[in-house]
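*Asks:* just a sequence and a predicted model for now, questions to come.
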Amino acid sequence: MSRLVAATRASKVPEVSVLFWVTKVLTTGMGETTSDFFAVTFDPVVVIPLTGIALVIALVVQFRATAYSPWIYWMTVVLVSVFGTMAADVAHVGLGIPYAVSTVVFAVVLAVVFVVWRLSEGTLSIHSITTRRREAFYWAAVLATFALGTAAGDLTATVFDLGYLGSGILFAVIIAVPAVAYLAFRMNAVAAFWFAYVVTRPLGASFADWMAVPPARGGLGLGTGPISLALLVLIVGCVSVLAVEHRSVRRVRR
C-alpha cells in the first residue's frame, strides 16, 4: 500500500498539445473499431478477459515507470480505449441495458471519480499527477470517460437516429465549446480539459464507425479490421513524433 501512495519524481502524463488531441482522437476511433473487430472475429467470452488482462499489464507497467514514457502511456490509452468500448458494449448487447441508461450510469461513475479525486487531492489538474494515488484517480477517470463516450456516441447514432456521420459532426461541434469557452470566456482550464477529453471518445468513435460499417448501416463499408490497422499506423506515427519531442525537451532541461 505504501508503494501505491508513494510520490513520483515527475508527472506521468504528457503535456497537452495539438498532437496530444490528435493522438487521443485516433485512439478513440481505434478502440471502437478494434473492439468491434474482436467481437466478430473471436469469441467475446475469451477476447474480453484477455483484453482486460492486457490492460492490467499495461497499467502495471505504466505505474512502475518512474517518469512519463510516450510509448508506455499511449499503449495504455489504446488498451483503455478497446476495453472501455467492450465494457459499454457488454452493458448494452450482453446485459440489454439501453444506451440512455448506460450513458447516465457511466456519467455518474465519472462524476463520482471526479468528486472523490477532488476531495482527496484538492485538484483534478493533470499537471499534478505526481503521486501514485493521483495516477490511480487519473486512470480511473480515463477509463470512465471511454465507457461514457462509447455509450453516448451509440446513443446519438442509433437511438437519436443521427447515424455515425451525423454523430461525428455533432461531437465535432460540441468539442469546440470548451475551446471557445476557454479562449474567449476564460473557462476554468481543468474543466475545459476534461470536457474536451470526454467528447473526444464519441467524436473519434463516430467517424471510425462511419468509415468501417457497411453502407446499409450508413457507413463507407471499409471494414473494422482495415480501419483499425490504418488508425494504428497513424497512432504509431504520432507517438513517434511525441517521443522525439519528449527526448528533445529532456535534453534541454538537463
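*Replies:* Looks like it arrived, so ask away. Remember, it's a predicted structure, so these values are computed and weren't measured experimentally.
*Asks:* could you use CA atoms for every contact and neighbour count after this?
*Replies:* Noted.
*Asks:* what helices and strands are in contact with the helix or strand where Val22 lies?
*Replies:* Counting by DSSP states H and E, the element that carries Val22 is helix 18-41. Counting contacts by 3 or more C-alpha pairs under 8 Å, 6 or more residues apart in numbering; DSSP states H and E, helix 18-41 packs against helix 44-64, helix 70-89, helix 189-212, helix 224-253.
*Asks:* just put these in CSV and tack on distance to Ala136 and mean neighbour count.
*Replies:* Compiled in CSV, those are given as follows (distance: least, C-alpha to C-alpha, whole Å; neighbours: other C-alpha atoms under 10 Å):
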stretch, distance to Ala136, mean neighbour count
helix 44-64, 9, 16
helix 70-89, 13, 24
helix 189-212, 16, 23
helix 224-253, 23, 15
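*Asks:* distance to Phe171 for those - can I get that in TSV?
*Replies:* TSV is the format used below for those (distance: least, C-alpha to C-alpha, whole Å):
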stretch	distance to Phe171
helix 44-64	27
helix 70-89	17
helix 189-212	5
helix 224-253	19
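*Asks:* second one coming, line it up with the first:
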Amino acid sequence: MTEADTRTMLNKVPLVTLFFWVIKIMATTVGETAADFLSVDLKLGLGNTSLLVGALLVITLIMQFSVRKYVPPIYWLAVVLISIFGTLVTDNLVDVYGVALETTTIIFSIALAITFVAWYASEKTLSIHTIFTTKRESFYWAAILFTFALGTAAGDLVADGMQLGYAVSASVFSAMIALVAFAHLVFKLNAVVAFWIAYVLTRPFGASCGDLLSQPTSNGGLGLGTVGTSAIFLAVIFGLVSYWTVRQRPPQTA
C-alpha cells in the first residue's frame, strides 16, 4: 500500500467530534424505535423485519467497503441500519427464543471482548484513527454490531428487567458516560478505552431515550409513538449528515 493509498483509507471513519456523538446517539434511538415500528406497528414481525433490515444492511456495508474514503451518507446509513439490526438480534433472542436479558448481556459482552482480542492480536491496535485496511474495517464493523446488540440487552435489563423505568435508565447511563468523559479528561483514561466504553454506553442511553419518548404514558413513556420519534430523529440525523457532508474537508481521520 502506498502512502497515498493510506491517506485515502484514513477517511473511512469520521472524526470523533460533538457531531459524531450526537448523530451516534440519535442513530441508537432510531435503532430502538424503528425496530418497534417495523415489527409491531407495520406488523412485519421480528422475523420479517430482521430479514428486511439485514438485507439493507448487507447492501449498505458492501457500499461502505467499496468506497475508499469516508462518505458521510453511506457511513451513517450503515450505522443506523446496524443499530436497528443489533436491536432486532437481541429482541429475537429474548422474545422469540426466550433467552434471558442477563444471558444476552453476557453473551454479547463476551462476543465484543473476543472481537477486541482478535482485533488487537491481529493489528496491535484498537484505535479508530488507523482504519485504513479492509481487515481493520471488518473488525471495526463487527465491534459496532456487538456494541449495539450489547447496548440493547443492557438497556432493557436496566429499564425493564430491574424495573427502573426509561427515565431512570437514561439517567443512569448518562451519568456513566459523564464519568467516562471525566476519567478521560481529568485522570487521562486511555483515549481508545474511553471511546469504546462510551460507544457501548451511548447505545442503552439512546435506546432508553427512544423508549421514553415513544412508549405510551401507561408504560412510563411520553407517548410520542414510534412513528413520531423515528421521524424526528431521522430528520435531525439527515440534517446533520448533510451539513457534515458539505463542510467536511479532506483529509478526514477518526
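*Replies:* Now that the structure is in, tell me what you want to look at. Keep in mind it's a predicted model, so treat the numbers as computed, not measured.
*Asks:* next, the contact list for the spatially closest residue to Thr33 of structure 2 that is not a sequence neighbour, please.
*Replies:* Closest residue in space to Thr33 of structure 2, ignoring its immediate chain neighbours: Thr226 at 5.1 Å, by C-alpha to C-alpha, 6 or more residues apart in numbering. Thr226 of structure 2 makes contact with 33-34, 36-37, 214-215 under the criterion C-alpha atoms under 8 Å, 6 or more residues apart in numbering.
*Asks:* what residue of structure 1 matches up with Thr226 of structure 2?
*Replies:* Under the alignment (TM-score structural alignment), Thr226 of structure 2 maps onto Thr224 of structure 1.
*Asks:* report the separation between that match and Ile129 of structure 1.
*Replies:* 35 Å (C-alpha to C-alpha, to the nearest Å).
*Asks:* next: Ser228 of structure 1.
*Replies:* From Ser228 of structure 1 to Ile129 of structure 1 the distance is 30 Å (C-alpha to C-alpha).
*Asks:* do Trp210 of structure 1 as well
*Replies:* Counting by C-alpha to C-alpha, the separation of Trp210 of structure 1 from Ile129 of structure 1 is 35 Å.
*Asks:* quick check: the farthest pair among the contacts of Thr226 of structure 2?
*Replies:* The span of the contacts of Thr226 of structure 2, defined through C-alpha to C-alpha, is set by Ala34 and Gln215 at 12.5 Å.
*Asks:* between those two, which one's more packed in?
*Replies:* Neighbour count, other C-alpha atoms under 10 Å: between Ala34 of structure 2 and Gln215, Ala34 has more, with 26 against 19.
*Asks:* what's the match for that one in structure 1?
*Replies:* Aligned partner of Ala34 of structure 2 by TM-score structural alignment: Thr34.
*Asks:* mind listing what its match touches?
*Replies:* Contacts of Thr34 of structure 1 by C-alpha under 8 Å, 6+ apart are 82, 224-225, 228.
*Asks:* excluding chain neighbours, what is closest to the aligned residue in structure 2 for Arg132 of structure 1?
*Replies:* Residue pairing (TM-score structural alignment): Arg132 of structure 1 is matched to Thr134 of structure 2. Excluding its sequence neighbours, the residue lying closest to Thr134 of structure 2 (C-alpha to C-alpha, 6+ apart) is Phe65, at 7.3 Å.
*Asks:* how near is that neighbour to Thr6 of structure 2?
*Replies:* 15 Å.
*Asks:* go on, Phe85 of structure 2?
*Replies:* 31 Å.
*Asks:* what's stretch 237-244 of structure 2 in contact with?
*Replies:* Residues outside stretch 237-244 of structure 2 that contact it (C-alpha under 8 Å, 6+ apart) are 19, 23, 26-27, 72-73, 76.
*Asks:* ok, so of those residues, who is nearest Leu189 of structure 2?
*Replies:* Nearest to Leu189 of structure 2 among those, with distances taken as C-alpha to C-alpha, is Phe19, at 21.9 Å.
*Asks:* which residue, other than its chain neighbours, is closest to that closest one?
*Replies:* Nearest residue to Phe19 of structure 2, sequence neighbours excluded (C-alpha to C-alpha, 6+ apart): Leu240, at 7.4 Å.
*Asks:* can you find the partner of the one you found in structure 1?
*Replies:* Structural alignment (TM-score structural alignment) places Leu240 of structure 2 against Cys238 in structure 1.
*Asks:* try Ala191 of structure 2
*Replies:* For Ala191 of structure 2, the residue aligned by TM-score structural alignment is Ala189.
*Asks:* do the same with Thr90 of structure 2
*Replies:* In structure 1, Thr90 of structure 2 lands on Ala88 (TM-score structural alignment).
*Asks:* looking at it, that match is touching Ala151, isn't it?
*Replies:* Yes: counting by C-alpha atoms under 8 Å, Ala88 of structure 1 touches Ala151, with 6.0 Å between them.
*Asks:* spit out the residues that contact these two alike.
*Replies:* With C-alpha under 8 Å, 6+ apart as the test, Ala88 of structure 1 and Ala151 both reach Ser102.
*Asks:* what do we get in structure 1 for Val79 of structure 2?
*Replies:* Alignment note (TM-score structural alignment): Val79 of structure 2 maps to Val77 of structure 1.
*Asks:* thank you kindly, that will do.
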